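> can't give you the sequence, but here's the structure:
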């Protein structure tokens, strides 16, 4: 796609005239090297704020994804829109509130959504593969690896995967809540070089740009950004499930795993091309300096913790600074009915989560051995299977992650 071809006025949002927070150029230079991308597009973009899919916008996004493929990038698309497509077919004017009605709309709309994508990609000869996922596909290590192998095989075959939550069967206990979160799980599963979240705003602002004329677009969020005043709205458009707050949370989580993430305007033509060229488009979240290994990413982001273990300051220091395992002597308290082999949250005495790991003992056993030395475990439990409550090899530190 040439720059001259980006001039369609019908598919371009008004350019931002707000001043920007200074950009650190090396971050954008790294983006230019990205070869494996996950692109998430939401209902607000696909509908342009209407109650039906906007075909011209969908076709334009597909055209840009094809351009990325021709540039040598592997691309995975995480797409909302099934419920939206079903709403249109069923004559609904508001997003369904109940799970059964959402599932019905998704059942009607999922094939329609894929038909739109098939038609949009057909002129370019691009083959598509559809994956519908639930949280259970990520919680189970076995299913997680199966999904990973499937995606890599599709990419190897030149197929562009289109991923959505399986809304037709998902219930509250297994839902992602929004496709922003799903896109992070897909990006970490693949070890992507870049995650791009397309929304209907130019990026993250210091205030709501629709209400505050002094709102500034933030072009870069460092790993430690507690001094930045950022705006994130919890509400979406009414057609989707996530507002800016879910996108910021998703971007921080992906960045914490070592994947740079950009929130950008999906209604502006040429956004993806400009991003890959290293232009100052949207808001980039600086990635952690070190990348997590695949198993660590699974522990950190794909699993659902079954309990919580509070540790003292000395144990936290040993875990974070010295790469040690969690011993019984460092445990202060526990919460939850977890079993041995299940993932638990590790938090400090102030209640702040800083790590996750696989517990070697169940909750009742940890309660009995908390505060004692490892050589006292056998006397307390009658047997000692492990010296550690959580072994270092099954633990991941989350200190680079913080909420909005």
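Here it is on my side, so go on. In this text the structure is predicted, and so the values were computed from the model without any measurement. Numbering: from 1, shown residues only.

> only C-alpha atoms for contact and neighbour calcs from this point on.
Fine.

> I'd say residue 359 and residue 346 touch.
No - counting by CA atoms under 8 Å, residue 346 is not a contact partner of residue 359; they are 10.2 Å apart.

> what is the burial count for the residue nearest to residue 288 when sequence neighbours are not counted?
Excluding the flanking residues, the one nearest residue 288 by CA to CA, 6 or more residues apart in numbering is residue 258, at 4.6 Å. Residue 258 has 24 neighbouring residues, counting by other CA atoms under 10 Å.

> distance of residue 258 from residue 216?
From residue 258 across to residue 216, the span is 26 Å (CA to CA, to the nearest Å).

> in the stretch 1-150 of the chain, which spans are strands?
Using DSSP state E, counting those that start in this stretch, the strands assigned to the stretch 1-150 of the chain run over residues 20-21, 36-41, 74-79, 128-133.

> show me what counts as buried in the last one.
Spelled out, that is strand 128-133. For strand 128-133, a neighbour-count test (16 or more other CA atoms under 10 Å) marks 128, 133 as buried.

> what residues sit buried inside stretch 93-104?
Using 16+ other CA under 10 Å as the burial criterion, the residues of stretch 93-104 that qualify are 95-96, 102-104.

> this is the other structure I want to compare:
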């Protein structure tokens, strides 16, 4: 079994993996997995944090099929519970083509509280990573409500990165990083690096948007990124639809926005 000298956590946002019709784009998942497989051969082990379960559930269940469920939270639970197997079927099939194995790890926020639950999570991740199995984490939407919910998968990604002692956290979205203005304006540019002490909130407020069916946005990402960076996990916000974006970041290329601790 190959031993890996580096670990990264990669969060794939809803807007990365869906098209304008709000459906999962499998070729994008294949490009992500291809990069994970190539990094595996470079002694880099990846943990994926994958959105998409609710969207996948909606591909299976028509709204009319659950129109008797009036509660929005319950509808989300049903979509997620149905969509999780569909998402994992995509991942299992793609990783299988590379001769690799993957595993699903679902969690609620309370699982990261210090104690037995957290210890169990650590044991699970260490067991999978030690065997060269790619963990694919997501919030357990089927049972996660109110106080046990993450603010979004960005928060989950940062907690997993800390749990597995990751060397880097990569938050993939559908923009090239944090801009110094609105991303659609020609005179706006990507801010290449941000320290944990630097104020960029004025730019975030102007360009923020949510992650489709997800709960995240750029404001969430920068808050999570600064939090992770303050714990010595260098964090990147980058465009997940860009060719070889994960590879380029790991190889030190100038891609996306890098968030780092001031004393690095």
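It's in. On a predicted model such as this, the values are computed, not experimentally measured, just so you know.

> sorry, back to before: what do we get in structure 2 for the residue nearest to residue 288 of structure 1?
Applying TM-score structural alignment, one finds that residue 258 of structure 1 aligns to residue 232 in structure 2.

> wait, residue 31 of structure 1 sits on residue 272?
No - counting by CA under 8 Å, residue 31 of structure 1 stays clear of residue 272, with 11.2 Å between them.

> and stretch 47-55 of structure 1, end to end?
The straight-line separation of the ends of stretch 47-55 of structure 1 (CA to CA) is 8 Å.

> those strands in the stretch 301-404 of structure 1, which residues are they?
Applying DSSP E, counting those that start in this stretch to the stretch 301-404 of structure 1 gives strands spanning 307-311, 331-335, 343-347, 353-359, 390-397.

> which one of those strands lies nearest to residue 159 of structure 1?
Residue 159 of structure 1 lies closest, by CA to CA, to one member of the strands of the stretch 301-404 of structure 1: strand 390-397, at 32.8 Å.

> who touches the closest residue to residue 246 of structure 2 other than its chain neighbours in this structure?
Nearest non-adjacent residue to residue 246 of structure 2, counting by CA to CA, 6+ apart: residue 35, 6.7 Å away. The neighbours of residue 35 of structure 2, taking CA atoms under 8 Å, 6 or more residues apart in numbering as the test, are 244, 246-247.

> what's residue 35 of structure 2 aligned with over in structure 1?
Matched to structure 1 by TM-score structural alignment, residue 35 of structure 2 sits across from residue 64.

> and that match, how far from residue 124 of structure 1?
Taking CA to CA, one finds residue 64 of structure 1 at 11 Å from residue 124 of structure 1.

> over to residue 78 of structure 1?
Distance from residue 78 of structure 1 to residue 124 of structure 1, by CA to CA: 20 Å.

> and those two? which has more neighbours close in?
Each of residue 78 of structure 1 and residue 124 has its neighbours counted (other CA under 10 Å); residue 78 has more, 25 against 12.

> ok, back up a step: quick one: closest of the strands of the stretch 301-404 of structure 1 to residue 144 of structure 1.
With CA to CA, the closest approach to residue 144 of structure 1 among these belongs to strand 343-347: 15.0 Å.
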